[in-house]
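Asker: Sharing a model prediction with you, sequence too.
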Amino acid sequence: MSSFDSAASKLAAIAPPFPLEDLPIDSSNEMWSRIESKYGLELHEVSALQRYVKQQQQQQQLPSQNLGQMINSNTESIYDGWSNGVFDDVLPTTETELRNAVQKELPVALPTAQHAWVSGADVPVHDVVLAREEASAVVLSSDLEGIRSAIFKGAYVGTTEDATHGTIDALVANPIKNLCLRCGCAVQTNRNGTDSSGATLKNLRPDFLLWLPSGVLAFKGEETAFGVPIRNAREDLRSKMNVFSDTFFGTVPYQLAYACSGSHVEFVAFMRTNTQRPREVQLTNSVDLSTVNGRSLCVRYAINIARLLVALDRANPGGDVVRLGETVITPTS
């Protein structure tokens, strides 16, 4: 553990009534002596905190051009790491291979200076979020900052099904869309809802849908309100997946999906069989999105699913398929 981590952990254990950024810039300020005494800090820990505060001030004073260069550099390094080798990936074909592909650790983590402020055992997994002492290293683009913020500050407003949308979008939908687009895979997404004509048959569509450029519905999700068993969301996924045929999926071997109930989510796949009835496979355990650790795990799974979607698109680039999720009926007069 770094000096900064150990110092911030000691402060977090007693829950100080101030953020690190509010500590004095002047290292000779008497407040530092009081902090050192009250929280039992060692000299090297005090020095690490002072460096952090100074770096934060320097970051705020950076010219906008330099700040923009840092944002671009940090953002590119993360996306490059997440997409590294994606075009060389061998498409998983078995349940075990698919499960391992979704659960494997990420090669690059989001940097943060807030890591040690998470108290107790509820900390993010190290391959998704990693503490850095250099202030310039934690400046990210708005899309990556959105992911990092959702991991640390994720919160629900209400307990209805709609209350899950914002969290799922921040931790699953947005990371997947952004990485796919970075890899040149122009996916399209939509949420369940009637179109402007009122012709869309809403109750036959999943809550979240993602199509590959070929038109294949390769990823979908079902969400239920707090207090509803997650098996209900899983059943909704199954009920809207009656046929797995070339007509709808071309040569794609499986469809990926998530089921979400309140603050819990799990990822599954529907795998092609010798019949037109797919086999459901659970890819992850249930993840608790009310915790920092759970939200960071969810991001890991989302990034790996994005890599799988890019691989699916590469292996199945085209073909005439019926686009699922856009069932239209003639409105009655």
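Answerer: The structure has been received and is ready for your questions.
Asker: Could you use CA atoms for every contact and neighbour count after this?
Answerer: Fine.
Asker: which SS class is Pro175?
Answerer: Local secondary structure at Pro175 is given as helix here, using DSSP: H, G, I helix; E, B strand; the rest coil.
Asker: which residues does it contact?
Answerer: The neighbours of Pro175, taking C-alpha atoms under 8 Å, 6 or more residues apart in numbering as the test, are 147, 299, 302-303, 306.
Asker: Considering these, which is situated nearest to Leu67?
Answerer: Ile147 (19.7 Å; C-alpha to C-alpha).
Asker: that older thread, give me the subset of the contacts of Pro175 that lies in helices.
Answerer: With DSSP state H as the criterion, helices contain 147, 299, 302-303, 306 from among those.
Asker: What are the buried residues along the helix or strand that contains Leu98?
Answerer: In this assignment (DSSP states H and E), Leu98 forms part of helix 95-103. Of the residues in helix 95-103, those with enough neighbours to count as buried (16 or more other C-alpha atoms under 10 Å) are 98-99, 101-103.
Asker: elements contacting whichever helix or strand comes after that helix?
Answerer: If you walk from helix 95-103 toward the C-terminus, the next helix or strand you reach (DSSP H and E) is strand 110-112. Packed against strand 110-112 by the contact rule (3 or more C-alpha pairs under 8 Å, 6 or more residues apart in numbering; DSSP states H and E) you find strand 129-131.
Asker: In terms of secondary structure, what does the strand it packs on contact?
Answerer: The helices and strands touching strand 129-131, judged by 3+ C-alpha pairs under 8 Å, 6+ apart, are strand 110-112.
Asker: got the buried residues for the strand it packs on?
Answerer: Using 16+ other C-alpha under 10 Å as the test for burial, strand 110-112 gives 110-112.
Asker: what do you get for stretch 50-65?
Answerer: For stretch 50-65, burial by neighbour count (16+ other C-alpha under 10 Å) applies to 50-56, 59.
Asker: mind listing which of the residues you listed are in helices?
Answerer: Secondary structure assignment (DSSP H) places 50-56, 59 from the buried residues of stretch 50-65 within helices.
Asker: Same list (these) but as TSV, adding distance to Tyr254.
Answerer: Converted to TSV, those look like this (distance: C-alpha to C-alpha, whole Å):
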residue	distance to Tyr254
Gln50	52
Arg51	50
Tyr52	47
Val53	50
Lys54	51
Gln55	48
Gln56	47
Gln59	46
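Asker: Val129: which of these is nearest?
Answerer: Checking those one by one against Val129 (C-alpha to C-alpha), the nearest turns out to be Tyr52, at 18.0 Å.
Asker: Next, format the contacts of Pro175 as a markdown table and append distance to Lys38 and neighbour count.
Answerer: As requested, the contacts of Pro175 are exported to a markdown table (distance: C-alpha to C-alpha, whole Å; neighbours: other C-alpha atoms under 10 Å):
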| residue | distance to Lys38 | neighbour count |
| --- | --- | --- |
| Ile147 | 34 | 23 |
| Val299 | 37 | 27 |
| Ala302 | 42 | 24 |
| Ile303 | 42 | 28 |
| Ala306 | 47 | 27 |
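Asker: for comparison:
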Amino acid sequence: MAASFYFSSTSMAIVSELIFLVVVSVGITNAQLSADFYSSTCPNLISTVQPVVQSAINEEARMGASLLRLFFHDCFVNGCDGSILLDNTSSFTGEKTAKPNNGSLRGFEVIDEIKASVEQACPGVVSCADIIAITARDSVVALGGPTWNVLLGRRDAKTASLSAANNDIPPPSSSLSALISSFQNHGLSTTDLVALSGGHTIGQARCTSFKPHIYNDTNIDDSFAQTRRSNCPATTGSEDNNLAPLDLQTPTHFDNKYYNNLVNTKGLLHSDQQLFSGGSTNALVQTYNSNPSQFTKDFVAGMINMGNIQPLTGSNGEIRTNCRKTN
């Protein structure tokens, strides 16, 4: 016999009040991030960050992709809290030496330069976590991509997690189901997954990241695999650090060509090509390949959604004066 449940008018009122409180608290948490958070405390913030980003990308176009990647690797480890920037201390090991980051994550010196400029303009006001978010947007714009209003108001973590960095950032060997689960675990949809993966329209990857794909996988164009093998031998050695563009066609321009590569089975990483291998994400890849404006729209939405992952706000965390260490 099925169990029956009875709610009195009093209990219903309590439940309704609890639901209301939960909804209100969620709304307050989201409302604490806003595009004009620093409008009075640091009105020249955006104009202070942008020229430093532009200068770094002018010097090396690849830096734009590296700065965008910093945002992803920060947000996927205990939220967008600037923890990715912390150096090791006697009390914790930072995230820089985690497997997904060690030897490949770049751009820390650029963030240092931006932070120094921001501290000069408005000391002790702007978090490193927010600087990463603004820098990611400005990097996309500098390489020809869309702009958006970055939501701000994050505070900085006082610690970092090596284990979370090793466990929560999906590796390039990930299956489609693993990618979907990873993004869902961070409150992101499958649409966010496919759109944000389009960030691979810029930047490069190391041989060690794509070697299994070009030698072992069958869902890859033969000539493309042969080309990549010429600079990435099957044996382990110094060549593991050799680089190849994530987007075969326009590696220093932000566009939708990444999806065209996938449709033609020329995705560089195993995890890239998984998005177009007969699974549930095939249709989205085809949409973004044929409709660049839809990709742009969904990428911007995905970046905003990712920036909302567990931000520290209010009295939580701190505003670091040096992004590499706690105050």
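Answerer: Structure received. This structure is a prediction, so every number in the text was calculated from the model and none was measured.
Asker: Send over the TM-score of the superposed chains.
Answerer: With the length set by TM-score structural alignment, normalised by the length of the second structure, the two chains reach a TM-score of 0.26; 138 aligned residues with a C-alpha RMSD of 6.3 Å.
Asker: one step back: the contacts of Pro175 of the first structure: which two are farthest apart?
Answerer: Of all pairs in the contacts of Pro175 of the first structure, the most separated under C-alpha to C-alpha is Ile147 and Ala306 at 14.6 Å.
Asker: helices or strands up against the helix or strand where Leu256 of the first structure lies?
Answerer: Leu256 of the first structure belongs to strand 254-261 when assigned by DSSP H and E. Strand 254-261 of the first structure sits against strand 217-224, helix 230-239, strand 264-271, with contacts defined as 3+ C-alpha pairs under 8 Å, 6+ apart.
Asker: Distance to Ala7 of the first structure and mean neighbour count for those - can I get that in TSV?
Answerer: Putting those into TSV (distance: least, C-alpha to C-alpha, whole Å; neighbours: other C-alpha atoms under 10 Å) gives the following:
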stretch	distance to Ala7 of the first structure	mean neighbour count
strand 217-224	40	26
helix 230-239	40	18
strand 264-271	33	22
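Asker: okay, those in CSV with distance to Thr247 of the first structure next?
Answerer: Putting these into CSV (distance: least, C-alpha to C-alpha, whole Å) gives the following:
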stretch, distance to Thr247 of the first structure
strand 217-224, 12
helix 230-239, 18
strand 264-271, 15
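Asker: Of these, give the one that comes closest to Trp32 of the first structure.
Answerer: Closest to Trp32 of the first structure of those is strand 264-271 (C-alpha to C-alpha; 42.1 Å).
Asker: now the helices for the second structure?
Answerer: If DSSP H is used as the criterion, the helices of the second structure fall at 9-31, 45-59, 62-75, 108-121, 128-142, 162-168, 176-185, 190-197, 207-216, 222-229, 257-263, 270-273, 282-290, 292-307.
Asker: could you dump those to CSV with mean neighbour count and distance to Pro245 of the second structure?
Answerer: What follows is the helices of the second structure, written out as CSV (neighbours: other C-alpha atoms under 10 Å; distance: least, C-alpha to C-alpha, whole Å):
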stretch, mean neighbour count, distance to Pro245 of the second structure
helix 9-31, 12, 36
helix 45-59, 17, 16
helix 62-75, 24, 10
helix 108-121, 18, 21
helix 128-142, 25, 16
helix 162-168, 17, 24
helix 176-185, 17, 21
helix 190-197, 21, 14
helix 207-216, 20, 10
helix 222-229, 15, 10
helix 257-263, 24, 10
helix 270-273, 24, 13
helix 282-290, 18, 18
helix 292-307, 19, 20
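Asker: and the ones you listed as CSV, adding distance to Leu243 of the second structure?
Answerer: As requested, those are exported to CSV (distance: least, C-alpha to C-alpha, whole Å):
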stretch, distance to Leu243 of the second structure
helix 9-31, 39
helix 45-59, 18
helix 62-75, 11
helix 108-121, 20
helix 128-142, 20
helix 162-168, 22
helix 176-185, 24
helix 190-197, 19
helix 207-216, 6
helix 222-229, 10
helix 257-263, 17
helix 270-273, 16
helix 282-290, 25
helix 292-307, 25
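Asker: what's near enough to touch the spatially closest residue to Met63 of the second structure that is not a sequence neighbour?
Answerer: Of all residues beyond its chain neighbours, the one nearest Met63 of the second structure is Ile57 (5.5 Å), with distances taken as C-alpha to C-alpha, 6 or more residues apart in numbering. Listed by C-alpha under 8 Å, 6+ apart, the contact partners of Ile57 of the second structure are 63-64, 139, 142.
Asker: I'd like the distance between Ile57 of the second structure and Val300 of the second structure.
Answerer: The gap separating Ile57 of the second structure from Val300 of the second structure is 21 Å, by C-alpha to C-alpha, to the nearest Å.
Asker: For Met70 of the first structure, see how far away Ile147 of the first structure is.
Answerer: For Ile147 of the first structure, the distance to Met70 of the first structure equals 18 Å [C-alpha to C-alpha].
Asker: repeat for Ser33 of the first structure
Answerer: According to C-alpha to C-alpha, Ser33 of the first structure and Met70 of the first structure sit 34 Å apart.
Asker: The two: which is more packed in?
Answerer: For Ser33 of the first structure against Met70, the residue with the higher neighbour count under other C-alpha atoms under 10 Å is Met70, and the figures read 18 against 13.
Asker: For the host helix or strand of that one, which helices and strands make contact with it?
Answerer: Assigned by DSSP H and E, Met70 of the first structure belongs to helix 64-83. The criterion is 3+ C-alpha pairs under 8 Å, 6+ apart, and the helices and strands that helix 64-83 of the first structure contacts are helix 174-182.
Asker: Could you double-check that Leu210 of the first structure lies in contact with Gly221?
Answerer: No: when contacts are counted by C-alpha atoms under 8 Å, Leu210 of the first structure is not listed as touching Gly221 (9.1 Å).
Asker: Quick check: neighbours shared by these two?
Answerer: In terms of C-alpha under 8 Å, 6+ apart, Leu210 of the first structure and Gly221 are not both contacted by any residue.
Asker: related to what we said a few turns ago, can you tell me which of the contacts of Ile57 of the second structure lies nearest to Val118 of the second structure?
Answerer: Distance to Val118 of the second structure across the contacts of Ile57 of the second structure (C-alpha to C-alpha) is lowest for Ser139, with 17.2 Å.
Asker: how close does that closest one get to Tyr288 of the second structure?
Answerer: 21 Å.
Asker: cool, and Phe299 of the second structure?
Answerer: 10 Å.
Asker: picking that back up, by contact count, what packs against the helix holding Leu98 of the first structure?
Answerer: Identification of packing neighbours for helix 95-103 of the first structure by 3+ C-alpha pairs under 8 Å, 6+ apart yields helix 292-315.
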